[in-house]
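Q: just to be clear, the model below is a prediction. Sequence and coordinates:
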Amino acid sequence: MVLTKKHTAGSSLDKATYLKIKAERQQAFLESKNAKEDFCFKCHRLQKYCLCPLIKPFETKMKFVILMHPMEAKKEKQGTGRICLATLKNSHMIMGVDFTENEEVNALINDPNNSCFTMYPGERSLNVSEHDVAPLNKLLDENKTIILFLIDGTWPCAKKMMRESKNIQSLPRISFTATHTSIFEIKEQPADYCLSTLESIHFFIQECNRRGVENTAKAEDNLIDVFKAMIKFQMDCALDPNRSSYKRGSKLGYSKKEDRVKAKKWLTKSRSVILPDRK
């Protein structure tokens, strides 16, 4: 920083004092410019905003393969999909939109040691909350690796990904019956049955535990603990006037669910957020 005539006009400082103050200010400027805050390379956040210390990874019998939309992968530094990847030891992420010709996806599908499903609602899906889960236990007893593909993106993007990915669309579907609505209050869901990727995985594992397919001893609850911390962080950002995400005039940092107006496209009965089963 350089002192100008404006700063020294009318000043009674002698030359030595002036030069000392100038040097101190220049040094302070250089220190602030070169200061680097600790950075977490796992979640791509500053350490002071990092949620990684809260994550407690655990094993599952089934393998979760998260098909992440590029927009979700690049813009969400620590979205629900990434939290799941960090928490589930037996998980993997593949980025893309149309996976029909994706070599990695097709290798998993074509491997005779695997039995692949798409976690997606459908009239003919195997519902782990209500249907007979004996086929899943039989596959595990036969040492088959159950691969569960999940689509991670906004609901419109997820529907497009499902429609374009013929290989994923043709797999048998697996689902559950949710008994609660999403706790992701700062984000609007197109329907009450719509859950985030993290909430879907959490509830699915809970149901698999209840039906005897998995045995994680409630380790999956850590997903929700980290999720709540993420929501709190986002709310704090929305209430901080020094951040670009500041929501002026909002006492909560987000609008109340009852005050929101759903997009007209999801209110049309002829349009569903879910892609129907292939006939």
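A: Okay, I see it.

Q: please make it C-alpha for all contacts and neighbour counts, starting now.
A: Fine.

Q: what is the neighbour count of the nearest residue to Y193 once chain neighbours are set aside?
A: In space, and not counting its chain neighbours, Y193 is closest to T181: 6.3 Å by C-alpha to C-alpha, 6 or more residues apart in numbering. T181: 14 surrounding residues under other C-alpha atoms under 10 Å.

Q: next up, a second structure to put side by side with the first:
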Amino acid sequence: MNRFLSLYAERKAAATTTFKGRGARRVRCETCQMPQQHCFCDQAILQTSHCGFALLMHNMEVLRPSNTGRFIADIIPDTHAFIWQRTEPCQALLNLCHQQQWQPYVVFPAHFSEPQRVHHDIAPPQGQKPLFIMLDGSWREARKMFHQSPWLDQFPVISINPEQASRYGLRSSPVKGQWATAEVAAQLLAMNGEHNNAKLLEQRFKSFTQQTLAGRNHQ
């Protein structure tokens, strides 16, 4: 079961207004959210993985066609999705994190956290698998989520050190260190030794960018 799609359906059903962001008027595939003529659902093939992802999503991010976190769920079977709440912890996510099989890591740049909390290598205890908690939203939203979620402070922070700007071609001015969620996830997969899964996710992200730009040019 694709948990992102389940969350998307719940969020869409609960919405009291129609999403009016860029591209909102286009007729889209209900699954991949691409314009129908650029649907690439046939490329979504689940792989074997020894890690999990938990998308902690800003309320509006779930509905954005530009969201890239959803592509993780197309590749990695243990991908979960939750809505972030400013006023209370996400108990469902905490329940997942406290399952014995997982070692949770909050994925965020190191300089926003206490040094003793930061890990640069993935080394879960024996018998456990890494669970990467991704704060999925705009950069401003992700920072807000990180600083206003003290209930996540119990978990270590895993940080990557990208040496180049994001290849997210849909942004007008990519900033070094501010990567799309799918790009960060691909880096984490590579760090965990899952290089084939990393390449597959990178390719899905690349196809998404190319297809979106092609759609804009056609429009």
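A: Done, it's in. What you see is a predicted model, and the numbers here were worked out from it, not measured in a lab.

Q: give me the TM-score for these two chains.
A: TM-score for the superposed chains, counting by TM-score structural alignment, normalised by the length of the second structure: 0.75, backed by 188 aligned residues with a C-alpha RMSD of 2.4 Å.

Q: how far away is the residue nearest to Y193 of the first structure from R124 of the first structure?
A: Distance of T181 of the first structure to R124 of the first structure, computed by C-alpha to C-alpha, to the nearest Å: 23 Å.

Q: please identify the helix or strand for E202 of the second structure.
A: helix 195-218 (DSSP states H and E).

Q: tell me what that helix is packed against?
A: Counting contacts by 3 or more C-alpha pairs under 8 Å, 6 or more residues apart in numbering; DSSP states H and E, helix 195-218 of the second structure packs against helix 72-75, helix 181-191.

Q: map A182 of the second structure across to the first structure for me.
A: Aligning on TM-score structural alignment places A182 of the second structure opposite L198 in the first structure.

Q: helices of the first structure, residue ranges please.
A: 5-8, 15-34, 70-75, 80-87, 103-110, 134-141, 155-164, 166-169, 197-210, 221-238, 264-267 (DSSP state H).

Q: pick the most buried one from those.
A: helix 80-87 (a mean of 23; mean count of other C-alpha atoms under 10 Å).

Q: tell me how far that one lies from the chain's centre.
A: Distance, stretch centre to chain centre, for helix 80-87 of the first structure: 6 Å (C-alpha atoms, centre = their mean, to the nearest Å).

Q: same question, stretch 20-36 of the first structure
A: 40 Å.

Q: repeat that for stretch 193-207 of the first structure.
A: Worked out by C-alpha atoms, centre = their mean, stretch 193-207 of the first structure lies 12 Å from the chain centre.

Q: coming back round to it: and the residue nearest to Y193 of the first structure, what pairs with it in the second structure?
A: Under TM-score structural alignment, T181 of the first structure pairs with A165 in the second structure.

Q: contacting residues for that match?
A: A165 of the second structure makes contact with 174-179 under the criterion C-alpha atoms under 8 Å, 6 or more residues apart in numbering.

Q: list the contacts of the longest strand belonging to the second structure.
A: Taking DSSP state E as the criterion, the second structure has its longest strand at strand 129-136. Contact with strand 129-136 of the second structure is made by 50-58, 61, 69, 97, 101-108, 122, 124, 142, 145-146, 181, as judged by C-alpha under 8 Å, 6+ apart.

Q: could you redo the last one with a cut-off of 7 Å?
A: 50-58, 69, 101-107, 124, 142, 145, 181 (C-alpha atoms under 7 Å, 6 or more residues apart in numbering).

Q: and those residues, which are buried?
A: Among the contacts of strand 129-136 of the second structure, those classed as buried by 16 or more other C-alpha atoms under 10 Å are 51-58, 69, 101-107, 142, 145, 181.

Q: in strands, which of those residues appear?
A: Using DSSP E, those in strands are 52-57, 102-107.

Q: tell me, how many neighbours does the counterpart of F149 of the first structure in the second structure end up with?
A: By TM-score structural alignment, F149 of the first structure lines up with I133 in the second structure. Residues contacting I133 of the second structure under the criterion other C-alpha under 10 Å number 25.

Q: now the ones in strands among the buried ones among the contacts of strand 129-136 of the second structure as JSON lines including distance to L7 of the second structure?
A: Formatted as JSON lines, these follow (distance: C-alpha to C-alpha, whole Å):
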{"residue": "G52", "distance to L7 of the second structure": "17"}
{"residue": "F53", "distance to L7 of the second structure": "15"}
{"residue": "A54", "distance to L7 of the second structure": "12"}
{"residue": "L55", "distance to L7 of the second structure": "11"}
{"residue": "L56", "distance to L7 of the second structure": "11"}
{"residue": "M57", "distance to L7 of the second structure": "10"}
{"residue": "W102", "distance to L7 of the second structure": "22"}
{"residue": "Q103", "distance to L7 of the second structure": "23"}
{"residue": "P104", "distance to L7 of the second structure": "21"}
{"residue": "Y105", "distance to L7 of the second structure": "22"}
{"residue": "V106", "distance to L7 of the second structure": "21"}
{"residue": "V107", "distance to L7 of the second structure": "21"}
